[in-house]
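# no sequence on this one, just coordinates:
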């Protein structure tokens, strides 16, 4: 028996992975509420997706704004999927040079946003006995050294929250899981690799050249995994790495068995 079409809330839904998730939900016959501060991009995506989607200008770190997203979703029916995707790289640099206010702002954007989406998602879905929470974590949530200090700490916190909440909500028919992307082709990564946020095609080429498989991870790859987790009723508390084997697990072992000369040889 197939699952019914979703009514989903997506934070950080205007661009990148969030937009890809929204497109995946709608393609499967669902409805989606997009929350984001990128108003122009969010409204454009909502127009693209038609009556199955609506955009709400919302700060994912604001509890009032988060509640507004769920209120908007009620026009489509009962919410049964929450994709906590809002985030940013946040503060970077040496630890001793990091300002406390910048650290707190980064934790808010990357962790508090997930906490709020999960809190209100559970409140809406627990009474109906079904529903899925999916957070966007990172390979930096399972291994250090793959991102800035506060980004890594926040993503580890997201992974921990997913595992803890999964225990609480399992008796009520709900699940909580996370996707953990590696470097992913998007406007964000285009800016990070120095090509400029509009040059996604060039970012694709650069990330492909850095990938052990020669193929970079795309937002659509991550969205497909996120959507799967929202439907996988017996998967709960998992963090699924999506990086093509580049970072977690690492690809250094190829030096021993993949035809690449061992560094010591």
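Thanks, I have it. None of the values given here were measured: they were computed from a predicted structure.
# hey, let's count contacts and neighbours off CA atoms from now on
Will do.
# Distance check, residue 72 against residue 31.
Counting by C-alpha to C-alpha, to the nearest Å, the separation of residue 72 from residue 31 is 11 Å.
# Which one of those two is surrounded by more residues?
residue 31 (27 against 17; other C-alpha atoms under 10 Å).
# Tell me the helix or strand right after the lengthiest strand in the chain.
Criterion DSSP state E: the longest strand present in the chain is strand 174-181. Downstream of strand 174-181, the first helix or strand assigned by DSSP states H and E is strand 184-185.
# got the buried residues for the following helix or strand past that following strand?
Per DSSP H and E, the first helix or strand lying C-terminal to strand 184-185 is helix 187-192. By neighbour count on 16 or more other C-alpha atoms under 10 Å, the buried set for helix 187-192 is 187-190.
# Distance to residue 165 for those - can I get that in a markdown table?
Shown next, in a markdown table, are the buried residues of helix 187-192 (distance: C-alpha to C-alpha, whole Å):
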| residue | distance to residue 165 |
| --- | --- |
| 187 | 31 |
| 188 | 29 |
| 189 | 30 |
| 190 | 33 |
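# which one of those residues is nearest residue 48?
Residue 48 has its nearest neighbour among those in residue 187, at 18.4 Å by C-alpha to C-alpha.
# That closest one and residue 195 touch, don't they?
No: under the criterion of C-alpha atoms under 8 Å, residue 187 makes no contact with residue 195, lying 9.5 Å away.
# Skip the chain neighbours and tell me the closest residue to residue 143.
Spatial nearest neighbour of residue 143, excluding adjacent residues (C-alpha to C-alpha, 6 or more residues apart in numbering): residue 248 at 7.5 Å.
# my guess is the one you found contacts residue 212, does it?
No: using C-alpha under 8 Å as the test, residue 248 is too far from residue 212 to be in contact (12.0 Å).
# Could you look up the SS state of residue 240?
strand (DSSP: H, G, I helix; E, B strand; the rest coil).
# neighbours around the closest residue in space to it that isn't next to it in sequence, how many?
Setting aside the residues directly before and after it, residue 240 is nearest to residue 179 in space (C-alpha to C-alpha, 6+ apart), at 4.9 Å. Counted by other C-alpha under 10 Å, the residues lying close to residue 179 total 25.
# Quick check: residue 179 vs residue 56, distance?
24 Å.
# Please spell out which residues along stretch 106-123 are buried.
For stretch 106-123, by 16+ other C-alpha under 10 Å, it's 106-122.
# returning to that earlier point: residues in contact with the longest strand of the chain?
Residues from elsewhere that reach strand 174-181 (C-alpha atoms under 8 Å, 6 or more residues apart in numbering): 125-126, 129-141, 159, 162-163, 165-166, 169, 217, 222, 225-226, 229-230, 233, 235-243.
# also this one, for the comparison:
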């Protein structure tokens, strides 16, 4: 288990799902975490649960000044920035390509691709001067395969993967690493959001998604936030100091394709 004592991380979209699980795991292993989100109630609760290891900051990841402020909060409060985890996301509306609006395309790219760019940009400014640091961008299987998300979502997640490789190449000489983690089917609130749910219906949707995903991928269970958080924690840790420009797919085998029917198994 990689220890993270003394490290400082900013996690976007930290109020729920993969983000909340990542905040909890990083703090459990010794890191201090700036939890960022636009859901203040949930974000503050996540930070409070971390005790002295956590602080919450309202952050709209589509706004450059908000992302810059989150990075600044880490350095001013804790004196350094070891990890920037660009996790915030949304699914968006499922529409045929012919019916997808420009507004939907642009808003998806703002939340998914622009946010990862802004997080990488402002973290890089600090990390180059430090001479160390790591950026982890959360992508999706929709960015590597078709059919796992709306057109804007998949295109934006693919863009995140290419930006990860490009930034990794540039920043390596400064000992700054940039990697991606690509989740498969994970039981989080983001799926319910994409279906237009909110309140109690949104919370209830997580259990429904969990049940549905149990037969959706080769490992017969839904992915959970801690599954993805574990990969992120590895990339943040000193165990991964020679790893950059990579994409770790954590998908329960989803991108392997469907298994043979039971009658053909031996």
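Nice, I can see it. These numbers come from a predicted model, not from an experiment.
# Assign the counterpart of residue 83 of structure 1 in structure 2 to helix, strand or coil.
When structure 2 is aligned by TM-score structural alignment, residue 83 of structure 1 is paired with residue 85. Following three-state DSSP, we place residue 85 of structure 2 in the strand state.
# Residue 85 of structure 2: how many residues sit nearby?
Neighbour number of residue 85 of structure 2 under other C-alpha under 10 Å is 28.
# Now for it: which residues touch it?
9-12, 119, 135-138, 232.
# Equivalent analysis for residue 224 of structure 1, please.
Contacts of residue 224 of structure 1 (C-alpha under 8 Å, 6+ apart): 21, 24.
# List the buried residues for the helix or strand hosting it?
Assigned by DSSP H and E, residue 224 of structure 1 belongs to helix 219-231. Buried positions in helix 219-231 of structure 1, judged by neighbour count with 16+ other C-alpha under 10 Å: 219-227, 229-231.
# quick one: that helix to strand 174-181, angle?
Here helix 219-231 of structure 1 points in a direction 160 degrees away from that of strand 174-181 (axes from the mean of the first three to the mean of the last three C-alpha atoms, to 10 degrees).
# State the distance from residue 143 of structure 2 to residue 209 of structure 2.
20 Å.
# whoops, residue 89 of structure 2 was the one
Per C-alpha to C-alpha, residue 89 of structure 2 is found 17 Å from residue 209 of structure 2.
# and if you look at residue 227 of structure 2?
Residue 227 of structure 2 is 16 Å from residue 209 of structure 2, by C-alpha to C-alpha.
# which ones are touching the residue nearest to residue 143 of structure 1?
By C-alpha under 8 Å, 6+ apart, the neighbours of residue 248 of structure 1 are 139, 142-143, 241.
# Of those residues, just say which sits nearest to residue 98 of structure 1.
Distances from residue 98 of structure 1 to those, taken by C-alpha to C-alpha, are shortest for residue 143, at 21.0 Å.
# Now do the same for the closest one: its match in structure 2.
In structure 2, residue 143 of structure 1 lands on residue 145 (TM-score structural alignment).
# how many neighbours does the residue in structure 2 that residue 210 of structure 1 lines up against have?
Counting by TM-score structural alignment, residue 210 of structure 1 corresponds to residue 216 in structure 2. When neighbours are counted by other C-alpha under 10 Å, residue 216 of structure 2 registers 18.
# Pretty sure residue 216 of structure 2 sits in a strand.
No: under three-state DSSP, residue 216 of structure 2 sits outside any strand and is assigned coil.
# just to revisit the earlier point, how about the match of residue 143 of structure 1, secondary structure?
Quick answer, by three-state DSSP: residue 145 of structure 2 is coil.
# Would you enumerate the residues in contact with the equivalent of residue 133 of structure 1 over in structure 2?
Taking TM-score structural alignment, the alignment pairs residue 133 of structure 1 with residue 135 from structure 2. Going by C-alpha under 8 Å, 6+ apart, residue 135 of structure 2 touches 83-86, 120, 123, 176-179, 236.
# Tell me how far the match of residue 83 of structure 1 lies from residue 144 of structure 2.
Counting by C-alpha to C-alpha, the gap from residue 85 of structure 2 to residue 144 of structure 2 is 20 Å.
# and the spatially most central residue of structure 2, what is it in contact with?
Compute the mean C-alpha point of structure 2, and by C-alpha atoms, centre = their mean the closest residue is residue 87, 2.6 Å away. Contact analysis of residue 87 of structure 2 by C-alpha under 8 Å, 6+ apart lists 11-14, 18-19, 116, 137-138.
# can we see that at 7 Å?
11-13, 19, 137-138 (C-alpha atoms under 7 Å, 6 or more residues apart in numbering).
# Helices - which of those residues land there?
residue 19 (DSSP state H).
# Can you lay out the contacts of residue 87 of structure 2 as a markdown table showing distance to residue 149 of structure 2?
Output for the contacts of residue 87 of structure 2, formatted as a markdown table (distance: C-alpha to C-alpha, whole Å):
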| residue | distance to residue 149 of structure 2 |
| --- | --- |
| 11 | 23 |
| 12 | 21 |
| 13 | 19 |
| 19 | 19 |
| 137 | 18 |
| 138 | 15 |
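# between the contacts of residue 87 of structure 2, which is nearest residue 39 of structure 2?
When the contacts of residue 87 of structure 2 are compared against residue 39 of structure 2 (criterion: C-alpha to C-alpha), the nearest one is residue 13, at 8.7 Å.
# Which position in structure 1 pairs with the closest one?
When structure 1 is aligned by TM-score structural alignment, residue 13 of structure 2 is paired with residue 12.
# What number of residues are in the vicinity of its match?
Using other C-alpha under 10 Å: residue 12 of structure 1 sits among 26 other residues.
# So which bit of structure 1 is stretch 46-55 of structure 2 matched to?
Using TM-score structural alignment, stretch 46-55 of structure 2 pairs with 45-54 in structure 1.
# returning to what we had before: for the residue nearest to residue 143 of structure 1, which three-state class applies?
Strictly by three-state DSSP, residue 248 of structure 1 counts as coil.
# how about the helices of structure 1, start to end?
Using DSSP H, helices in structure 1 cover 16-27, 39-49, 63-73, 100-107, 113-125, 149-169, 187-192, 200-210, 219-231, 254-257.
# how about the ones you listed, which one is nearest residue 93 of structure 1?
Nearest of the helices of structure 1 (C-alpha to C-alpha): helix 149-169, 8.0 Å.
# residues in contact with that closest one?
Taking C-alpha under 7 Å, 6+ apart as the rule, helix 149-169 of structure 1 contacts 89-91, 103, 106-107, 110-111, 137-138, 140-142, 144, 175-178, 236-237, 239.
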